[in-house]
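Undergrad: A predicted structure for the sequence below; I have some questions about it.
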Amino acid sequence: MKQLNFEGRVAIVTGGGRGMGREHALLLARRGANVVVNDAGVELDGRGSDPEYAEAVAKEIAAAGGTATANFDDVREKGTGKTLVEQALDEYGRVDIVINNAGILCANLFPEQTDYELVALVEVHLYGTARLAQAAWPYLAKAGHGRIVNTTSSAAFGMVRNSCYGAAKGGVFGLTRTLALEGAEFGIRANCIAPAGWTRMAIESAGDDLLTPEMWKFAEHAMPPAVDAGVVGFLAHESCQLTGEVLSYSGGRLARWVLAETEGIEVGDELTPEDVAGKLEAITSIETLHQFRSATEQLAYTQEKMRATS
């Protein structure tokens, strides 16, 4: 297969100074993209700042013959998305790709989660993602092949000590589904990666009480962050026609998330708690599943079923 390259394309990568974001930035640059490397250099919980991480990756790209510029702004700030887009336009004249990778972690049991942790997690993962995508939207549409790659997490399935993190990542998934719908007419494709790289965030979120020693050993050797970059590179390329999807990589396994609804049961004008309890097995049966691209599709199917039985 012909190599997927990015000559002449401009990418913004948030959280690009360390971990998986660094690998994303390096891969795109190696394949010809001009890259804006954003990283505020915060601690894992979002506090503090250090510009050296973004600068180091930009210099690493330049030393390898690529083109990159560094940005140290915090994606939690309302104006950062606009600033990043303006920097890309000033340096390279366009925006083709947005990689929303920046993330923090405040792992805590739900009753002990502080307000700072709740707000910071949502601001970084959900608000930061939405604001940059929104700021870049007109230029992605103008390009006619704009690509948005957001970062969700299997924590959205549910994960002990990660209630607020999982909520924010679930929000990213829902956001991405709608960006895919609204971007279709402009050639914009929006997808998510649900990565599992052995980074400082993965180590902190797991904890000794959630992983056995065997699982720790497996994760350390089977989840190199560079592998996730290959998935991001595909989703960021203009030849990729997937949209509204999540590709999940973990421990040598690449898969697709599926959002589905069961066939359920037909009900009349009245429904008692006892009715639900008595028919729960039929309601929750996964023998027949339906996948809907949108809420509109789901409503249309429901209306069709109602007409067929009326």
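TA: Nice, I can see it.

Undergrad: Please make it C-alpha for all contacts and neighbour counts, starting now.
TA: Noted.

Undergrad: just the helices in the stretch 151-300 of the chain please.
TA: All helices of the stretch 151-300 of the chain, identified by DSSP state H, counting those that start in this stretch, fall at 163-183, 200-206, 213-222, 225-236, 273-278, 280-284, 295-309.

Undergrad: and those as CSV, adding mean neighbour count and distance to A141?
TA: Converted to CSV, those look like this (neighbours: other CA atoms under 10 Å; distance: least, CA to CA, whole Å):
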stretch, mean neighbour count, distance to A141
helix 163-183, 21, 8
helix 200-206, 15, 33
helix 213-222, 13, 38
helix 225-236, 21, 15
helix 273-278, 10, 46
helix 280-284, 13, 41
helix 295-309, 11, 24
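
Undergrad: would a markdown table of those with distance to L242 be doable?
TA: Below are the helices of the stretch 151-300 of the chain laid out as a markdown table (distance: least, CA to CA, whole Å):
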| stretch | distance to L242 |
| --- | --- |
| helix 163-183 | 9 |
| helix 200-206 | 27 |
| helix 213-222 | 26 |
| helix 225-236 | 8 |
| helix 273-278 | 37 |
| helix 280-284 | 29 |
| helix 295-309 | 18 |
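
Undergrad: and Y139, which of the ones you listed is closest to it?
TA: helix 163-183 (11.9 Å; CA to CA).

Undergrad: Output the contacting helices and strands for the closest one.
TA: helix 115-122, helix 128-143, strand 147-151, strand 189-194 (3 or more CA pairs under 8 Å, 6 or more residues apart in numbering; DSSP states H and E).

Undergrad: Relative to the whole chain's centre, how far out is it?
TA: Put simply, helix 163-183 sits 8 Å off its chain's centre (CA atoms, centre = their mean, to the nearest Å).

Undergrad: Included below, for side-by-side comparison, is a second structure:
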Amino acid sequence: MGNFLAGKVIAVTGAGRGIGRAVALVAAAQGAAVVVNDHGVALDGREPASEVGESVAREIAAAGGRAVAVADDISTMAGGQRVVDVALAEYGRLDGVVCAAGILRERMLFNMTEEEWDPVLATHLKGTFTVFRAASAVMRRQRSGTLIGVTSGSHQGSVSQANYSAAKGGVVSLVRSAALGLHKYGVTANAVAPVARTRMSANVPTELKEIGEPEDVAALVVYLLSDRAREITGQVYTIAGPKIALWAQPREVRAGYAEGAWTPERIAEFLPGTVGADPMPLLSLLERRDGHG
């Protein structure tokens, strides 16, 4: 065992499979007591089974670590609170949360239904909020702690997963808001946009040329949870096999100013040549693939 997280208590959602499971196992191996949360649902969010998280908690215990399983649905406020309450009841504190729970319901935007939109947003985005909300109240009192959101490169946009993309973009903004709002309390917040072989990545509509394993992601997450990373906040990192990348902060690309009131006609003359547009890398990729570029 290592000691990167010795004495810390970490809660991980979606910890029954894939990246969440890897994070829970590595965190425990690095000395943390772990709250293993997983509602145990299928990839589309249906058919919950509590034994998924329990098996990971047993695996950690068998290896000599400390873990407790929580099967609550973190897309509800009560579920998010329960994850935090169990950490406090079992271990007396909470030093970090990692929100890796997620589902997929893929559909083109013009065919997407409310039943395909709402559960994806509820699991990824609201599920991150409910745990962040409950955890941040504890961390504010402790004046320490780390929030980790799991986003995706799909926060740039997606051809056939608008629901997933919107949720992951929301996670990025939520993390940045948490970083700003909790900085004075000694609490950090960051996001990881992993590219790893999981049951979810098997559904990515484009070929992934750079991809790693869940354990790669877990290594980065454990570092961000550790005291070695206590000065890092408000950042988004990608890890894809051997590559670690940093995403830029949102910023204006260019601006132009004119005197007098704007009209559509004035904007039509002014905007293209002065302000222009910022090319979408993914759109350029699609155009090349489809033979339009």
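TA: Great, that's in hand. Everything numeric in this text was worked out from a predicted model, so none of it was measured.

Undergrad: Please state their TM-score.
TA: The TM-score (TM-score structural alignment, normalised by the length of structure 2) is 0.89; 274 aligned residues with a CA RMSD of 1.6 Å.

Undergrad: what would the helices and strands packed on helix 163-183 of structure 1 look like in a markdown table with mean neighbour count?
TA: Compiled in a markdown table, these are given as follows (neighbours: other CA atoms under 10 Å):
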| stretch | mean neighbour count |
| --- | --- |
| helix 115-122 | 18 |
| helix 128-143 | 21 |
| strand 147-151 | 29 |
| strand 189-194 | 28 |
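
Undergrad: and the gap between the closest residue to A155 of structure 1 other than its chain neighbours and P225 of structure 1?
TA: Residue nearest to A155 of structure 1 in three dimensions, not counting chain neighbours: G166, with 4.6 Å by CA to CA, 6 or more residues apart in numbering. Here G166 of structure 1 is placed at a distance of 20 Å from P225 of structure 1 (CA to CA, to the nearest Å).

Undergrad: Can you name the residues in contact with stretch 52-59 of structure 2?
TA: 15-17, 21, 25, 36-40, 66-71 (CA atoms under 8 Å, 6 or more residues apart in numbering).

Undergrad: In CSV, list the helices and strands packed on helix 163-183 of structure 1 along with distance to E91 of structure 1.
TA: Below are these laid out as CSV (distance: least, CA to CA, whole Å):
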stretch, distance to E91 of structure 1
helix 115-122, 30
helix 128-143, 14
strand 147-151, 19
strand 189-194, 24
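
Undergrad: looking at those, which is closest to Q87 of structure 1?
TA: Among those, helix 128-143 sits nearest to Q87 of structure 1 (CA to CA), with 11.3 Å.

Undergrad: post-alignment, the closest one versus structure 2, mean distance?
TA: Superposed on structure 2, helix 128-143 of structure 1 shows a mean distance to its aligned partners of 1.3 Å (mean CA distance after the TM-score superposition for structure 1).

Undergrad: and that helix, what does it pack onto?
TA: Against helix 128-143 of structure 1 (3+ CA pairs under 8 Å, 6+ apart) you get helix 80-92, strand 97-100, strand 147-151, helix 163-183.

Undergrad: Including distance to G32 of structure 1, could the ones you listed go into TSV?
TA: TSV is the format used below for those (distance: least, CA to CA, whole Å):
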stretch	distance to G32 of structure 1
helix 80-92	13
strand 97-100	13
strand 147-151	16
helix 163-183	25
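
Undergrad: Distance check, the residue most central in space within structure 2 against V97 of structure 2.
TA: Taking CA atoms, centre = their mean as the criterion, V150 is the residue nearest the geometric centre of structure 2, at 1.4 Å. Using CA to CA, V150 of structure 2 is found at 11 Å from V97 of structure 2.

Undergrad: Kindly report the same for P48 of structure 2.
TA: Applying CA to CA to P48 of structure 2 and V97 of structure 2 gives a distance of 22 Å.

Undergrad: neighbour count winner among the two?
TA: V97 (27 against 15; other CA atoms under 10 Å).

Undergrad: Between the helices of the stretch 151-300 of structure 1, which one is closest to T243 of structure 1.
TA: Closest among the helices of the stretch 151-300 of structure 1, using CA to CA: helix 163-183, at 5.5 Å.

Undergrad: Superposed on structure 2, what's the mean shift for that closest one?
TA: Relative to structure 2, helix 163-183 of structure 1 is 0.7 Å off (mean CA distance after the TM-score superposition for structure 1).

Undergrad: mind listing what V97 of structure 2 touches?
TA: By CA under 8 Å, 6+ apart, the neighbours of V97 of structure 2 are I10, A11, V12, T13, V131, F132, A135, T146, L147, I148.

Undergrad: typed the wrong thing, it's V150 of structure 2
TA: V98, C99, A100, K168, V171, A191, V192, A193, P194 are the contacts of V150 of structure 2 under CA under 8 Å, 6+ apart.

Undergrad: Just give me the match in structure 1 for the last one.
TA: Pointing back at P194 of structure 2 there. Counting by TM-score structural alignment, P194 of structure 2 lines up with P195 in structure 1.

Undergrad: Nearest residue to its match in space, please, no chain neighbours.
TA: Nearest non-adjacent residue to P195 of structure 1 (CA to CA, 6+ apart): Y249, at 5.1 Å.

Undergrad: The corresponding residue of structure 2 for that neighbour and E215 of structure 2, how far apart?
TA: Alignment note (TM-score structural alignment): Y249 of structure 1 maps to I239 of structure 2. Distance, I239 of structure 2 to E215 of structure 2, by CA to CA: 11 Å.

Undergrad: what do you get for E287 of structure 2?
TA: 34 Å.

Undergrad: Likewise for W262 of structure 2?
TA: Taken as CA to CA, the span from W262 of structure 2 to E215 of structure 2 is 53 Å.
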